[in-house]
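Visitor: Sequence plus predicted model, see below.
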Amino acid sequence: MSDWLKLLLLGLLSIVFGVFVLGAPVVASIAITATVGILLLISGGLQVVGGFSVEGTGNKILSILMGAIMLFLGWSFIAHPLQGTISLAMLVLILFLAGGIARVFLSFQMRGTAYFWPTLISGVLSILLAGYLWSNATAELAASFLGLLLGIEMLFNGFGLVFTSLFFRSADKGNAAA
């Protein structure tokens, strides 16, 4: 399977899941918090167990300490889902910002093609979403707004991936003709 087709399928999946998330943003926020909590518990437990086999006292202590922190965070997300959702809202803000900046830079590599503007707009909208979340990050809004923002970001990411895949496909066709 070619790279552009993989990107296209990934983009379409992101669009489909974005629509599902937008249909139930509160459920999505809680599910995200619970999933992250469970993953932190699992990885923290594995980190603690693995820490006992690490060479060197300093490395052993650091590894076990990191595992304990991950265990605490996982337990905290599960025991206090609202606070976990607010914490994850801040993390998503950072991811929106980073993804938006990356798409803006990518768009300038597509200058002169039909994919420049859609990719640029996708990146700018992600950056604007990050700014909006930063200015409205309260406990009341986080319960539903995190899911809503995540769904919108998934749509933007999906469209960005679709446009990127089409750009790669057209570049492959251009290289094959030359």
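Guide: Perfect, thanks for sending it.

Visitor: hey, let's count contacts and neighbours off CA atoms from now on
Guide: Fine.

Visitor: And the helices in this structure, which stretches?
Guide: For the chain, the helices defined by DSSP state H occupy 3-23, 25-51, 57-79, 81-109, 116-135, 139-177.

Visitor: ok, second structure coming up, stack it against the first:
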Amino acid sequence: MSDWVKWLLLGLLSIAFGVFVLGAPVVASVAVTVVTGVLLLIAGGLQVVGGFTVEGTGNKILSLIMGVVMLFLGWSFLDHPLQGTLTLATVVLILFMAGGIARIILSFQMKGTQFFWPTLISGILSILLAGIIWSYAASESAALLSLLGILLGIEMLFNGFGLVFMAFFVKNAPNDETKQA
């Protein structure tokens, strides 16, 4: 099987999963929360074990505290996945808002360059998106439960289309033998 066909199949699979995830965003959001919980448990356990090997009392205490916090969060996400999903969705909203503010500030440092307007608009759109999601979530709590799944589904669609386009690019690109001739 040629490389371009592999990329094409991977892209189509990503698109199919993206459509599936968008069809059940709450289920996908809870799945993201469960995976995050498992990863936090693993990271917390490793952090606690690593805490016993670091030098210095302050470093040891900080490492152990961080490990225990990660263990607690992981356990909490697994024990209460719907509440964990709301927590993660809220964190995503905060990151959208913070990222938008940071890009707006950065854009003014780029004033007079070709990057000013795209960076400014990007920041404004992130803040508007966070505001829209927040206002919608205030009236309907299921919106936050769906947020992670919707974002995951959209990302899978974008990734899938990107892989499909790359597959056709690889198919139509001249190979090394043609370049050498």
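Guide: On my side now, so go ahead. Predicted model, so just to flag it, every value in this text is computed and none were measured.

Visitor: Please work out the TM-score for the two chains.
Guide: The TM-score (TM-score structural alignment, normalised by the length of structure 1) is 0.63; 150 aligned residues with a Cα RMSD of 3.7 Å.

Visitor: hmm, back to that, may I see the helices of structure 1 arranged in CSV, with mean neighbour count as well?
Guide: CSV is the format used below for the helices of structure 1 (neighbours: other Cα atoms under 10 Å):
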stretch, mean neighbour count
helix 3-23, 18
helix 25-51, 19
helix 57-79, 18
helix 81-109, 19
helix 116-135, 20
helix 139-177, 20
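
Visitor: residues in contact with the alignment partner in structure 2 of residue 161 of structure 1?
Guide: Residue 161 of structure 1 maps onto residue 163 in structure 2, with residues paired by TM-score structural alignment. Listed by Cα atoms under 8 Å, 6 or more residues apart in numbering, the contact set of residue 163 of structure 2 reads 7, 8, 10, 11.

Visitor: what does residue 150 of structure 2 give?
Guide: Taking Cα under 8 Å, 6+ apart, we find residue 150 of structure 2 in contact with 21, 22, 25.

Visitor: I'd say the second one and residue 153 touch.
Guide: Which is residue 22 of structure 2. Yes - taking Cα atoms under 8 Å as the definition, residue 22 of structure 2 is a contact partner of residue 153 at 5.1 Å.

Visitor: Quick check: nearest residue in space to residue 134 of structure 2, chain neighbours excluded?
Guide: Once flanking residues are discounted, residue 134 of structure 2 sits nearest to residue 93: 7.4 Å by Cα to Cα, 6 or more residues apart in numbering.

Visitor: my bad, residue 138 of structure 1
Guide: residue 86 (7.6 Å).

Visitor: I'd like the distance between residue 107 of structure 2 and residue 95 of structure 2.
Guide: Look at residue 107 of structure 2 and residue 95 of structure 2: by Cα to Cα, to the nearest Å, they are 18 Å apart.

Visitor: ah, wrong one, I meant residue 172 of structure 2
Guide: Counting by Cα to Cα, the gap from residue 172 of structure 2 to residue 95 of structure 2 is 39 Å.

Visitor: residues touching the residue lying closest to residue 69 of structure 1 once chain neighbours are set aside, list them.
Guide: Distance criterion Cα to Cα, 6+ apart; nearest residue to residue 69 of structure 1, sequence neighbours excluded, is residue 44 at 7.3 Å. For residue 44 of structure 1, the contact set (Cα under 8 Å, 6+ apart) comprises 66, 67, 68, 69, 70, 71.

Visitor: at 7 Å what do you get?
Guide: Listed by Cα atoms under 7 Å, 6 or more residues apart in numbering, the contact set of residue 44 of structure 1 reads 67, 68, 70, 71.
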